[in-house]
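> build me a model:
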Amino acid sequence: MRFVYFTIILYISCFFYSCNIFNRTPSFIEVSGFIQGTTYRVVAEHKDNVNLQKSIDSIFASFDSVFNNYVPYSLISRVNNNDSTVVIHDDFLYLLEKSRYFYEITDGAFDITMAPLANAWGFGYKNDTVLPDKQTIDSLLQFVGMEKIRIENNKIYKQKPHVAIIGNAIAKGYSTDVIAEFLLSHAITNFLVDVGGEMRVYGNNPQGKMWNVGINTPLEGTAYDEYSVIVSLENKSIATSGNYRKFYMKDGEKYAHTIHPKTGYPVSHNLLSASIITDKCIDADALATACMVVGLEKAIEIIDAHPQFQAVFYYYQQDSLYTYISKDLEQYIVHK
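Now for the predicted structure:
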């Protein structure tokens, strides 16, 4: 299998002028590193009493010990391995509650219990190398669905041992929020937090303006710095999901990483990418995934029914690329 990993490309206006911008604006600093199989970057106003790099790395290390499916001793891995001694703490409970909320408002399109399906198709933490047949998919669907798990007295119970949770469609967004809340708790009110493309911005950029965020044109072979839409944000989060970079080819067929939890198969429709703008990045992350599952028409219905969410959708129609932008978001679009 040949994997092409999808990374959300975001354009930040304060970086466009020069790579030495921070020499001209010493009140801001940038720290970066690796987390959850991707990269992170934080741009924030400088506070002498906060060791930003050390603090953020410590937060991410703690986060990994809970939500990283690739770490055998993490809490989520212990749950999946049926460790009966696991006690669920508030962070994990919060993620489960958010997951259940988006499961309900999307009619099951967002589902963290789809780990068996993700693994079977080669997009999970236990990647198979053989394409699953219909019999395999049918056998795995019995383990999928948020109703298969429940919480009582801070312990998680699964209907069947093979029920498993995967956090890659919500954990990055949540970690973005955790870092943002840490900054706010230290009176840092101008910042950008970017975890693998999931972003939360607050206040102003180093130039004293709103943060400009660009969304990559969702076509195979598109340059990482090619943008069709740039949106100006303040005190908001944005997350994007799409199938144009994370897929593999096998026997001449393309298999995208977005799998429908109801059918068990990779989706096939004309929606190329979904970008969600809202207050919390955990919400944007989850809903962007759900929109890619249900396709354009249903995604628009979900957005229309929940005005706290705004969206930018790229889609194909009659061999041409089109953009759908939420009505209330139009005023913040600086380029399209």
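> from here on, just use CA atoms for contacts and neighbour counts.
Fine.
> isn't V71 up against S77?
Yes - here V71 reaches S77: they are 6.9 Å apart, a contact under CA atoms under 8 Å.
> let's compare: structure for the following, please.
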Amino acid sequence: MNNELMAQRHVMTHHALGTRINLTIFGNEYFSLLKKSMDLIDHYEDQLTVNRDQSEVMSVNHGAGKMPKMVSQTTFDLIELAVKYSRENFGFNALIGPLVKLWKIGFEGARVPSDAEIKERLKLIDPYKVLLNRDTRTVLLEEPGMELDLGGIAKGYIADRIRDFWQEAGVPAGIIDLGGNLLFVGNSPRRDDGQWIIGVQDPQLHRGENLATVREPACSAVTSGIYERFLIKNGHRYHHLLDPRTGYPLETDLSSVTVFTDQSVMGEIEAKRLFFNGEPIEGWESRPGNRGAIFIHNDESMMNVGF
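Next up is the predicted model:
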């Protein structure tokens, strides 16, 4: 254990991205980076949010069915990435906003819509109806009522950018916690081997109470789960993870999937890939950037992949 570095632990908390942000940095000379990092998070939120009327992503949404909108390179790159994986049709879909707003699970006015309403909304979530022009950095949603929502990958992307900022500054160790989306930087000062001990949330208990732990070098840990937001109607429980292929909550006996990856943005995508698949994918952990995954079923039985 690096006791000297442990004594130089600094933490800053902030509310952004609709969640509680906790940044931990080790090394007294890097303390000033915490405020700069929070400012950077706010900057990205200003560009990417759909929870305000004005942002670069909202300008694209306002132009749906009308005209292409120019965005910054950062926003364009993230939209391009989101659309690419949305077109793979495995469950991740950055156009799913109109369907989410129909169900409103986890929000006031949540209800079970009719089959006819769902079918109408499914027409608005087609990722092939997004026109991207890299030369002009413009984005056009072809149908009125279509909406982009990068909430499924924005936290991962932002966490990666904060890590890059810290690494360029020479930060020896740190933890980026964007509301449960975790990214570990450098070698852990708590252990002589430099590995981090990472808790895996128990879906049946409050946030922060773990069912398992994993020991890994610096990496990202992202969870996709159904245990925090749901609607109970006529004795049936509807969770918030909607399947863009059907318009209904995904039928699954999984409670959560936690993935460990090199890049946090890919952790967001891969967690949904495995969750929607419902079981491990052969060879998944050997793909570049993937470390391992933990599946937790509703009966709290676990399955480890890559560990």
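> any idea what the TM-score comes out to?
After superposition, the two chains reach a TM-score (TM-score structural alignment, normalised by the length of the second structure) of 0.88; 300 aligned residues with a CA RMSD of 2.6 Å.
> neighbour-wise, which of V71 and S77 of the first structure wins?
S77 (21 against 16; other CA atoms under 10 Å).
> what does Q135 of the first structure correspond to in the second structure?
Residue pairing (TM-score structural alignment): Q135 of the first structure is matched to A116 of the second structure.
> what's around that match, how many residues?
8.
> that one belongs to a helix, doesn't it?
Yes - read with DSSP: H, G, I helix; E, B strand; the rest coil, A116 of the second structure is one of the residues of a helix.
> whichever helix or strand V193 of the first structure is part of vs the second structure - mean distance after superposition?
Element membership for V193 of the first structure (DSSP states H and E) is strand 191-195. After superposition onto the second structure, strand 191-195 of the first structure sits on average 0.7 Å from its aligned residues (mean CA distance after the TM-score superposition for the first structure).
> against the second structure, where does that strand fall?
Under TM-score structural alignment, the match for strand 191-195 of the first structure in the second structure covers residues 174-178.
> what does the matching stretch rub up against?
Applying CA atoms under 8 Å, 6 or more residues apart in numbering, the contact partners of stretch 174-178 of the second structure are 19-26, 155, 159, 162-163, 182-186, 188.
> for that stretch, buried residues please.
Applying a neighbour-count criterion of 16 or more other CA atoms under 10 Å, the buried positions in stretch 174-178 of the second structure are G174, I175, I176, D177, L178.
> residue contacts, the most centrally placed residue in the first structure?
For the first structure, the residue sitting closest to the mean C-alpha position, by CA atoms, centre = their mean, is D285 at 3.7 Å. Counting by CA under 8 Å, 6+ apart, D285 of the first structure touches A169, I170, K172, G173, E198, I238, A239, T240, S241, I276.
> and what of I35 of the first structure?
I35 of the first structure makes contact with F60, V195 under the criterion CA under 8 Å, 6+ apart.
> how far is the strand holding V193 of the first structure from where the chain is centred?
Centre-to-centre, strand 191-195 of the first structure and its host chain are 13 Å apart (CA atoms, centre = their mean, to the nearest Å).
> now do stretch 212-227 of the first structure
17 Å.
> now it: buried residues?
N212, V213, G214, I215, N216, T217, P218, Y227.
> average separation of the helix or strand that comes right after the strand holding V193 of the first structure from the aligned part of the second structure, please.
Going down the chain from strand 191-195 of the first structure, the next helix or strand is strand 198-202, by DSSP H and E. Superposing on the second structure and averaging over aligned pairs (mean CA distance after the TM-score superposition for the first structure), strand 198-202 of the first structure comes out at 1.0 Å.
> which part of the second structure matches the following helix or strand past strand 198-202 of the first structure?
For strand 198-202 of the first structure, the following helix or strand on the C-terminal side (DSSP H and E) is strand 211-216. Following TM-score structural alignment, the aligned partner range for strand 211-216 of the first structure in the second structure is 196-201.
> what sits up against that stretch?
With CA under 8 Å, 6+ apart, stretch 196-201 of the second structure has contacts from 184, 187-188, 190, 207-218, 221, 258.
> of these, grab the buried ones for ChimeraX.
For the buried members of the contacts of stretch 196-201 of the second structure, the matching ChimeraX selection, counting by 16+ other CA under 10 Å, is:
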select :184,187,188,214,216,217,218,221,258
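> which of the contacts of stretch 196-201 of the second structure fall within strands?
F184, N210, L211, A212, T213, V214, R215, E216, A221, T258 (DSSP state E).
> I appreciate the help and will end here.
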